[in-house]
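when you get a sec, could you give me coordinates for this:
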Amino acid sequence: MRHLALCFCMTFFFVLGGTHTSVAQTKTPLLIPGKTTLFERVLTRPGAKLAATAGAPGTEAIPAFTPLFVYARTPGANGQPGFLQVGTDAKGKITGFIAEDATIPWQHALVLAFTERANRDRVLFFKDQQPLLDWLNDKDVAAKAAEARQEIDSGKLPPASPIVSIEPEVPVDFEKNFYMLPILEAQNRRLATGFQVRTVKVASVTKNADAAPVEQLRRRVNPSALENFRAGVVFVIDASSSMQPYIDRTREAMDGVLKQVEQAGLADKVRFGLVAYRDDPTKVKGMEYLTKTFADPNSIRSDKDFETATQDVKASKDSTRAYAEDGYAGIDKALSGVDWKGFGARFIVMITDASSREGNSPLSSTKMNTDQIRQLAQSQGTAIYTLHLKTASGAKDHATAEAQYKSLTQYPGVGSLYYPVEAGNPDAFKSTVQQLAEALVKQVADAQKAIAQPGDEPAPAAKTSKGAPTIDQSASQVGRAMALAYLGREAGAEAPSMFEAWASDRDFAHPDIAPFSVRVLLTKNQLSDLQRTLQTTVDALEAAQVDPGDLFNQLRSAAAAVGRDPSKIGQGQAKNLEATGLMGEYLDGLPFESQIMTLSQDDWTAMSVGEQQAIIDGINSKIRLYQRYHDDTTHWVALNPGDDPGDTVFPVPLESLP
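Below you'll find the predicted structure:
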């Protein structure tokens, strides 16, 4: 019966209800040993109950995985478990006592979120770490995992199996149904093959852990739920002076595609829009606009609508300020200026003959670099395609643009959605636009077929001669992942029932694919502190460019400015930026490779001015990204009812940290 834990009747993350009696206190929680600002926290286990005094019987049930601050510890008598005095915030709001063995320590607010399932299988969870390691070192691990999934789906998993749970078949929408997969432990391991993986011990909980487990285990994807699945495709087109032939070909290609869409009765299933970008009209005479939405997919219902809306899209008569254009302003406009809520599949198709200005360019309006723009798109469930016109006039820019757009268009589990048009041939370009548009339409029309047999994971996308997936294959792979994510949202798929188990952060069959996205839950106060600290750090680094040997003196001033202890810096205790304590303690011990935390005085002195500037530019770009997080009202989560706005948390991707 142990394997009934395999049920995945997923639920919303439940938190401590508002019925508890709270007594205002002036106490503060216990500090984590060795820390000066981080308090001890725990998560409750299923069945945990709140008591009025230490040792008294618990009378009030607390939802599993409620996060609580620890205010005091009372040892248990005669070897019995002790009790914790707990509260819902760090401001003295004490709620009572709870048995210590009814909690799980949670020192790092680090969680895992399932990634979109393109080219990967469902994650298997193991009761113990060693069987997982044994599987990882088995050359037949992919076949073993496939067999285990079949046994799970048929209800025939052997009692002796080391597997205790599996990722739900219907994907969980982390953005809509916030759920907790806290990391309790993480270890990096090198396999016999030489490949390095991270094994993680996680825990999770659901609302209905005891409800109809066998039926939940066998729950399958229902293709008919895709009846209202719709796709939005927005072209983001460079409207600088060299682009008129390609603007014309885009219109011509879309005229044919939209006629086919109408004839197939898909006019309400797939909508197209268009955003154009030029340059800052306040800086360049005759530009008219920086970005402009000519066609909103929510308003375009026919080929005539699209033709009418886009008839005024024309290349500018005047040249922009540099060969690299402000393309990321166009993408940002499409992401923020279009209401995507009604679209289960979301695509941006960028069309340009030039690279885009990175955040360090004085001409960039977004002040964000390629990585941040990609992360913004992925956080909104949007895939970016780029059609790069390799014209003769841009030969010197081709390599820069290609590297940039291959990074911009990376889609989890699929790869790059970058497609060059050699020599910038207008007719070849028209054919490519038509092929891509038709492929995106087809993935919506065939969505029910694509997920009708959800246990059969798709084969890796076919590749072009240069190693990228073909347009048809990438559209199919991305479309299937988006359709599954849509089903998860519509079905209210939720997180797994309560368990603690081990999993690999790499797919068994495709170890280059990560099944988890790692997030750190930063409070609004912490994110503001991080943004302010990074700005102060940038000021110090810029000052240290004048005198590289003065870096740690500048950091000492920066520490004082943000309320840190400046005496730790440059006094023999600090060898690099991490050891200075300048950054908040909430970053301590997180499993990520920082770009700047290991920076030492010697490193800085040995760098060229260009290398120093690259570090500064990278930090500035992250500052801009954090401002976007701060302003994003849809993703802030209150872990407890009545949380102060400054205590709400944002699930920041680990790769977004400095």
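
could you use CA atoms for every contact and neighbour count after this?
Will do.

helices of the stretch 301-450 of the chain, start to end?
Along the stretch 301-450 of the chain, counting by DSSP state H, counting those that start in this stretch, helices occupy 303-310, 327-337, 370-379, 398-408, 426-445, 447-450.

cool, the stretch 551-658 of the chain as well?
For the stretch 551-658 of the chain, the helices defined by DSSP H, counting those that start in this stretch occupy 551-561, 601-606, 609-631.

can I get those in JSON lines with distance to residue 379 and mean neighbour count?
Rendered in JSON lines, the data for the helices of the stretch 551-658 of the chain read as follows (distance: least, C-alpha to C-alpha, whole Å; neighbours: other C-alpha atoms under 10 Å):
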{"stretch": "helix 551-561", "distance to residue 379": "32", "mean neighbour count": "20"}
{"stretch": "helix 601-606", "distance to residue 379": "34", "mean neighbour count": "15"}
{"stretch": "helix 609-631", "distance to residue 379": "10", "mean neighbour count": "18"}
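
export those helices as CSV, with columns for distance to residue 321.
Shown next, in CSV, are the helices of the stretch 551-658 of the chain (distance: least, C-alpha to C-alpha, whole Å):
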stretch, distance to residue 321
helix 551-561, 35
helix 601-606, 33
helix 609-631, 21
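
quick one on the thing from earlier: looking at the helices of the stretch 301-450 of the chain, spot the one closest to residue 217.
Among the helices of the stretch 301-450 of the chain, helix 447-450 comes nearest to residue 217, with 21.7 Å by C-alpha to C-alpha.

here's the other one to compare against:
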Amino acid sequence: MPWKTEHRERSFAHTFAFGSLLAASCVLWMPAAQADLSELEGDHGHPSQTTGTPSTPPAQPIDDGLSCPGDSPCIETATQLTLRVLPRPFSNIYQEPVADGGAIVQANPPAFRPLYAFERRDIDLREGAEPRGWYRVGRTRTQADGWMQAKDVFEWRQALLVSFTHPGDPIEGRHPVLMFKDRETLQAIVDDMDMAASAQALYDEIDRGGTPEAVISLEPKRFVDITTHFYMLPILQWSQTQIDGDDVRLLQLASAVPGARGADTLQTPEYREQAQTGRDTADQGIEDIAVDIVFVIDTTRSMQPFIDMTRDAVARMARNFSERTQDRFRFGLVTYRDSLEAVPALDYLTRNHTPTLVTAERLAEILDTDAKATRVGSLGYDEDVFAGVDAALRQSPWREKSIKFVILIGDASSHLKGDAHNSTRKDETDLRREYDDANVHLLAIHLQNPKAAEDFPRTLQQFGTLARIRGNPSEQALEQVDTAQEDAYRRLVDRVTAGINTELERTLAAKAPVAPTSPGSATSPTVPGTPPAETPEVLSSVSGIWQAALIEYIGQSANPPKDIVAWSLDRDLINPADRALEVRVLVTREQLSSLAQALDSVMQALMRAEVTQAQFLESLQSVSGQAMKRPDDLAQAQRLADTGLLPAFIQSLPYRSDVLALTDEMFASMTAEQRAQLEWSILAKLEQYRAINDQVDAWFRLNDTDADSDMVYPLHIDYLP
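Next up is the predicted model:
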């Protein structure tokens, strides 16, 4: 097996390494947009706990790197993080550190739901699966509830977990994650010369109703989105190998769903039935499906003919609605131009013409009366496309649980991140990540003026990233048309609007959505039902985003597994190039707020250093020293990570950050463009933190007694500085 390499073992507390901003100053492991489990690296020295044969050498008794005052949770002295533990299923909380059945305070506390640890007594983890000692634990920071045996909990020192990726369509998408009883069985499959065949045999056995001895459970075939249906898959330990030269990880995971109890295994009929329900099959509720479409249109000088043709296409779409679809669609319109600082006569940068989503007929009227192209020229050919895309996401009054689309229509690229005229401080990768988190899908139409051919590559790269089809990143919902061929544009926009209507008709007629026969197919097959007598050919771009959105919609009725400990691969077992799990960090509102405040100070220091020609750390001391608990740390620091400015939870996370590594020497050696990129990247993250904080429904309580400040959000690790 020449493509397999020597394995490396790590416990859950060991390092994730991620490159981010400064290629000139630090090795870039991979682009920030792809940061994930493939970037595990390093060793923080915390002992591992296992449920089987330990994969690491026996640990010495845990070193007391904790301060446990008794009346409040233990604090890890190096990071100032509170110590939390994850209860195993069917454990108990006792009144005293004695396993006396008559002194049980709480039997079977929710499995893998974090508890605060107030005290550790006689802890010894050298026995691997049977650690000795006791933890005094509590659901809140203010009061301990009792004692738990060390063998009944896992220490969870970093709030790292994984989530399932979007699985893609039922035919070409990835396979569900299998959850194995032990690492050895999973390792044997990964090491098999015909890994795909070994894995396929397990899937086939499960599909036939069998229960492979080595498989505990599996991910539901339908998509369970952690941002809308919160669950926890904390990493307990992991090992590393390679497949075809690509790093992959074998992960031991716990699983928990707040508010739900009971182990979900293949032996559990109810769970098995719902987990095996295909992502092309909907439960009750598909009859209520609704569709929101927001157009984002360039209204600079060259765009008026295309605005008019879009208006006509929307009007024709309205006339073609059936009784089943006419009340399900609502529309929005956001228009954009360019920087008013550069050209004040442009009148506006972005405008939301639909503070309330409207009918197709009303949108046609708005396009006719309000969405007029300016007669004033922009400063250059590129425009602030990203401002329009950002405004559509944040300002549109999306309906709850609707399928959400943005149709971007423009003839020029957007200002790059770092350009003074880029008002959002973001790029296409930032916006694509935010669209994914919001379950909004974008189709882009690039109007190509042959006179501006030099702008095509940048526009196609930006529009293509924005229009990436979720669950199938190699496919893009991107259409191109020559501006000289107005009839071609008219036909294209008709096919886009009619195609979405047709897909909705098919979904309602079949009462069970189906996937396209293959990527890029022109039409989607139907299942028995009463589809429209004549259905127009559907563009593959429309079909692709419809299927991706529909899989998310159907997944609302799926439930992730809970109350088990198992081993899984972070890739598709049959197609290892497909990522199955991605890393997130669980943050509280308080932590996100403190991170934002710290980054704001870093931003001020960067700008001050630029103006005064002072060293970066000297500027940082001047803008933030008085607000720090230990200002001497800043004066003695050699790099940003040593200043004590950033929240402790960030410095405790096992990932590599070029921002944290920033030194005076690195800052001095950076070009003006690199400094601008750094500043704008930080500003983009600050805007993202603000947006996340404002999303009321995005925050979750792990325990019913948690205060609002302790509510959590599963932050994608790419959002970290």
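
so which of the helices of the stretch 551-658 of the first structure gets nearest residue 129 of the first structure?
In terms of C-alpha to C-alpha, the element of the helices of the stretch 551-658 of the first structure nearest to residue 129 of the first structure is helix 609-631, at 35.3 Å.

so who does the aligned partner of residue 387 of the second structure in the first structure touch?
Residue 387 of the second structure maps onto residue 329 in the first structure, with residues paired by TM-score structural alignment. By C-alpha atoms under 8 Å, 6 or more residues apart in numbering, the contact list for residue 329 of the first structure reads 277, 290-291, 364-366.

ok, the nearest residue to residue 352 of the second structure once chain neighbours are set aside to residue 159 of the second structure distance?
Using C-alpha to C-alpha, 6 or more residues apart in numbering and skipping the chain neighbours, the partner closest in space to residue 352 of the second structure is residue 334 (4.5 Å). Using C-alpha to C-alpha, to the nearest Å, residue 334 of the second structure is found at 38 Å from residue 159 of the second structure.

looking at those two, which is more packed in?
For the pair residue 334 of the second structure and residue 159, the greater number of neighbours falls to residue 334 (28 against 18), based on other C-alpha atoms under 10 Å.

tell me the counterpart of that one in the first structure.
Using TM-score structural alignment, the partner of residue 334 of the second structure in the first structure is residue 275.

confirm that match sits in a strand?
Yes. Assessed with DSSP: H, G, I helix; E, B strand; the rest coil, residue 275 of the first structure lies in a strand.

surely it touches residue 330?
Yes. At 6.6 Å, residue 275 of the first structure counts as touching residue 330 under the criterion of C-alpha atoms under 8 Å.

tell me, what's touching these two both at once?
By the contact definition C-alpha under 8 Å, 6+ apart, residue 275 of the first structure and residue 330 are jointly contacted by 236-237, 291.

tell me the one among the residues you listed nearest to residue 398 of the first structure.
Using C-alpha to C-alpha, residue 237 comes nearest to residue 398 of the first structure of those, at 17.4 Å.

am I right that the closest one sits in a strand?
Yes. With three-state DSSP as the criterion, residue 237 of the first structure is part of a strand.

tell me the contacts of the aligned partner of it in the second structure?
Residue mapping for residue 237 of the first structure onto the second structure gives residue 297, with TM-score structural alignment as the criterion. Residue 297 of the second structure sits next to 307, 333-336, 388, 408-410 when contact means C-alpha under 8 Å, 6+ apart.
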